[in-house]
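Undergrad: structural data only, the sequence is not supplied:
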């Protein structure tokens, strides 16, 4: 059994704060703070450029990738780190599209994160492809013989709705298409098995449930059957088979290494590496069971105490990730009032109060306090103050 009391103690959780926004930014692992300091002091400070070899900076993207691979159902040597999630989406999507040159259609859904859709729109213009966007419930029916790539975020960022990865991948393959899965709201929150689902490509960020810190680098996975065949449009020197030969022409590195682009963010990767320590000994089945316990308790509590709120997430836990949304006409102001009371969730337009439950550090006491404060604010109307209606730059 996973000791979630021990994993909770591994984080710095500010006193008086109930943190339910790990699906936007995870809190700081205590080990990350110390690792960042030692990396800057002992490696960058003392080793200077020799750290690329002496401290293993060059190998970091693969080494940290292997630690993430265990959490997403991938094998050793199949995941590499670096760059932002949007860049990794572009790499994976362009590579998948190129593997189906006789097809033009990229299919996604309206619940996909907008940045993924923006990337797909730009790529479609560049390579004469067509992006089709349908409602999440219409994806299966939209998969046909014209499809090149099915690109979906496994857990919807706004509703928490979870796609059936295995079933949709099987359907896409039967139609001759490939799949690309964005795991931004899945990795570290739910049980994942990319290999078992027979997916083709996957990407994800590490600053949410993996707690790598603001701007932490993204990861990319390619199924081994494609790893030596893919040719991403975005090619960089770290993805060259001999980067320090400084050849004028690009020659792809073997396997997932070709999905590297530029110089890796060494300090950020050191922080993420330390953040991954807390995952040692965490069983995926335990993680999922605790996630369901927390989200079920929250839904039951809110619906009993806040009858004016409308559930914006699937009621069936099998179709839900590790976040819950409720709708309120003035959701932004209500969330700002909650934050002022030390209950930190977030808001998604147009009217969604969004709460992320991270099994590593959230518990039933967090659920109870959040329900209690939310009910009080709605009951006494104290959320309806001018200062809570003022939009901040980041909502």
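TA: In hand now; what should we look at? None of the values given here were measured: they were computed from a predicted structure. Numbering: from 1, shown residues only.
Undergrad: okay, CA-based contacts and neighbour counts for the rest of this
TA: Fine.
Undergrad: number of nearby residues for residue 318?
TA: 12 (other CA atoms under 10 Å).
Undergrad: show me where the stretch 201-350 of the chain has strands.
TA: Secondary structure of the stretch 201-350 of the chain by DSSP state E, counting those that start in this stretch: the strands cover 201-204, 219-222, 310-311, 323-327, 343-344, 346-348.
Undergrad: nearest to residue 360, of these?
TA: Residue 360 sits nearest to strand 323-327 of all the strands of the stretch 201-350 of the chain, at 13.9 Å, using CA to CA.
Undergrad: which residues are in contact with the closest one?
TA: 23, 158-160, 295, 299, 309-313, 351-357 (CA atoms under 8 Å, 6 or more residues apart in numbering).
Undergrad: put the buried members of these into a ChimeraX selection.
TA: Buried residues among these (16 or more other CA atoms under 10 Å), as a ChimeraX selection:
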select :23,158,159,160,295,299,309,311,312,313,351,352,353,354,355,356,357
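Undergrad: and stretch 174-194, how far out from the chain middle?
TA: 11 Å (CA atoms, centre = their mean, to the nearest Å).
Undergrad: buried ones in it?
TA: Neighbour-count burial for stretch 174-194 [16+ other CA under 10 Å]: 176-194.
Undergrad: which residues are contacting stretch 377-393?
TA: With CA under 8 Å, 6+ apart, stretch 377-393 has contacts from 306, 332-334, 336-338.
Undergrad: how close does residue 94 get to residue 126?
TA: Noted for residue 94: a distance of 10 Å to residue 126, by CA to CA, to the nearest Å.
Undergrad: also residue 133?
TA: 18 Å.
Undergrad: cool, and residue 346?
TA: For residue 346, the distance to residue 126 - CA to CA - is 35 Å.
Undergrad: putting a second one here so we can go through both:
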């Protein structure tokens, strides 16, 4: 490729960083993307590990194909076993505190209902206004059904929720607080330990949405004393499209919570087919129906890569990549009308950057035609999320140059560089 920036110092630095990158060997352990593609939307859907097809094929042929219904014995405990693996690799949680199943919205519903039931006499649920829309949709319905009030806290669209705004809203009427650890639009990263402590001090339960954090930033659910969490697995955990979500409940809370969607998979005695529902004493009580076996098995390849690389090293490269992109963008994209719309400090954001420009989402298909895959963030933003295990610093140089060429053409300035 020759679409590199004119600044030889930035290009030289990118090549040096690639040569020194301790994670460079992981790039070849993903299914190859089309020649010339620069993939920068890992916050939407992670790349496919090269090992994923073989894992799924083993279930299709070696288990379902060869053993038919007898293979079900291998799948009964799959949601808990997969949950234990995610807990160990990405969440800082203990065995028996995480299961995998359903989608994030359904898991959020289960835990929100369970939390309100566990805080009788309290009738307020807090959420911020820049959270992922499904969280507000689900919590609004849960609050309405319970006769509770959903209170929406204002958050800065670029910098995220100010913890003082949350603290001012906490009182003895709050039952549940639900926040995204990493804001889906801006990438703002919250202080999990500090916020959880403040919520506990007020006597409420804390429910974290980890969809844009799990697999991207180190998380210590146990160390933070977290109560509840949900999150998607198809973004930074690399589990694949439509993969089931994670659900976390701290061990001592499990026997105290009852979830509303009571199904046979959460029964104390799964296979006894008893007429009355008796919840499992542990984390399995939060399951409902048969697990999506193929999707859960597919998640193993991404977890293996994350475990081998280590989240600390993944996080270090992620902040280095987004920081380098910032420098390129300041030089090339900002003069073309793009405004940074994320916290400027890498430590205060997750694995993605956001830029605002009028009509920016309309540029995304043109960027894709130029071989650069980014994510639209309505109404006027694009989201940049390099995947640390597969993205090179020189890829960022190429991506920014191509994006500039697209913008110049759209703006009627031709194909040459003008900044």
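TA: Received the coordinates, thanks. The shown structure was predicted, so the numbers you read here are calculated from the model rather than taken from an experiment.
Undergrad: TM between them?
TA: The TM-score (TM-score structural alignment, normalised by the length of structure 1) is 0.93; 383 aligned residues with a CA RMSD of 1.7 Å.
Undergrad: hang on, the earlier thing: of residue 133 and residue 126 of structure 1, which one has the most company?
TA: With neighbours defined as other CA under 10 Å, residue 133 of structure 1 and residue 126 compare such that residue 133 has more, 18 against 9.
Undergrad: count the neighbours of the closest residue to residue 59 of structure 2 other than its chain neighbours for me.
TA: Counting by CA to CA, 6 or more residues apart in numbering, residue 294 is the residue found nearest to residue 59 of structure 2 once chain neighbours are left out, at 7.1 Å. Residue 294 of structure 2 is flanked by 16 other residues according to other CA under 10 Å.
Undergrad: one more: the one 10 residues further on?
TA: Applying other CA under 10 Å, we find 16 residues neighbouring residue 304 of structure 2.
Undergrad: structure 2: matching residues for stretch 72-79 of structure 1?
TA: Using TM-score structural alignment, the residues of structure 2 aligned to stretch 72-79 of structure 1 are 91-98.
Undergrad: give the buried residues for the top helix by length along structure 2.
TA: When structure 2 is parsed with DSSP state H, its longest helix is helix 311-332. For helix 311-332 of structure 2, a neighbour-count test (16+ other CA under 10 Å) marks 311, 313-315, 317-326, 328-329, 332 as buried.
Undergrad: run through the helices of the stretch 101-250 of structure 2 in chain order.
TA: Secondary structure of the stretch 101-250 of structure 2 by DSSP state H, counting those that start in this stretch: the helices cover 104-117, 133-146, 163-169, 192-201, 221-224.
Undergrad: looking at these, spot the one closest to residue 30 of structure 2.
TA: helix 104-117 (25.4 Å).
Undergrad: and the gap between the residue with the largest distance to the centre of structure 2 and residue 265 of structure 2?
TA: Relative to the mean C-alpha coordinate of structure 2, counting by CA atoms, centre = their mean, the farthest residue is residue 275 (38.4 Å). Noted for residue 275 of structure 2: a distance of 14 Å to residue 265 of structure 2, by CA to CA.
Undergrad: cool, and residue 136 of structure 2?
TA: Residue 136 of structure 2 is 28 Å from residue 265 of structure 2, by CA to CA.
Undergrad: look up how far residue 116 of structure 2 lies from the alignment partner in structure 2 of residue 169 of structure 1.
TA: Matched by TM-score structural alignment, residue 169 of structure 1 corresponds to residue 196 in structure 2. Using CA to CA, one gets 17 Å for the distance from residue 196 of structure 2 to residue 116 of structure 2.
Undergrad: same thing with residue 184 of structure 2?
TA: 25 Å.
Undergrad: what range in structure 2 does the longest strand anywhere in structure 1 sit on?
TA: As assigned by DSSP state E, the longest strand anywhere in structure 1 is strand 147-153. Aligned using TM-score structural alignment, strand 147-153 of structure 1 spans residues 174-180 in structure 2.
Undergrad: the matching stretch against structure 1, how far on average?
TA: Its aligned residues in structure 1 lie a mean 0.6 Å from stretch 174-180 of structure 2 after superposition (mean CA distance after the TM-score superposition for structure 1).
Undergrad: for that stretch, give me every contacting residue.
TA: Here stretch 174-180 of structure 2 has contacts from 112, 115-116, 119, 122-128, 131-132, 190, 199, 202-212, using CA under 8 Å, 6+ apart.
Undergrad: tell me which of these fall in strands.
TA: Checked against DSSP E, the contacts of stretch 174-180 of structure 2 include these in strands: 124-128, 205-209.
Undergrad: save these as JSON lines, and put in distance to residue 394 of structure 2 too.
TA: Putting these into JSON lines (distance: CA to CA, whole Å) gives the following:
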{"residue": "124", "distance to residue 394 of structure 2": "49"}
{"residue": "125", "distance to residue 394 of structure 2": "45"}
{"residue": "126", "distance to residue 394 of structure 2": "43"}
{"residue": "127", "distance to residue 394 of structure 2": "39"}
{"residue": "128", "distance to residue 394 of structure 2": "37"}
{"residue": "205", "distance to residue 394 of structure 2": "45"}
{"residue": "206", "distance to residue 394 of structure 2": "41"}
{"residue": "207", "distance to residue 394 of structure 2": "39"}
{"residue": "208", "distance to residue 394 of structure 2": "35"}
{"residue": "209", "distance to residue 394 of structure 2": "33"}
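Undergrad: and the residues you listed, which is closest to residue 239 of structure 2?
TA: residue 209 (17.2 Å).
Undergrad: gap between the equivalent of that closest one over in structure 1 and residue 227 of structure 1?
TA: Counting by TM-score structural alignment, residue 209 of structure 2 lines up with residue 182 in structure 1. Between residue 182 of structure 1 and residue 227 of structure 1 the computed distance is 18 Å (CA to CA).
Undergrad: fine by me, we can end here.
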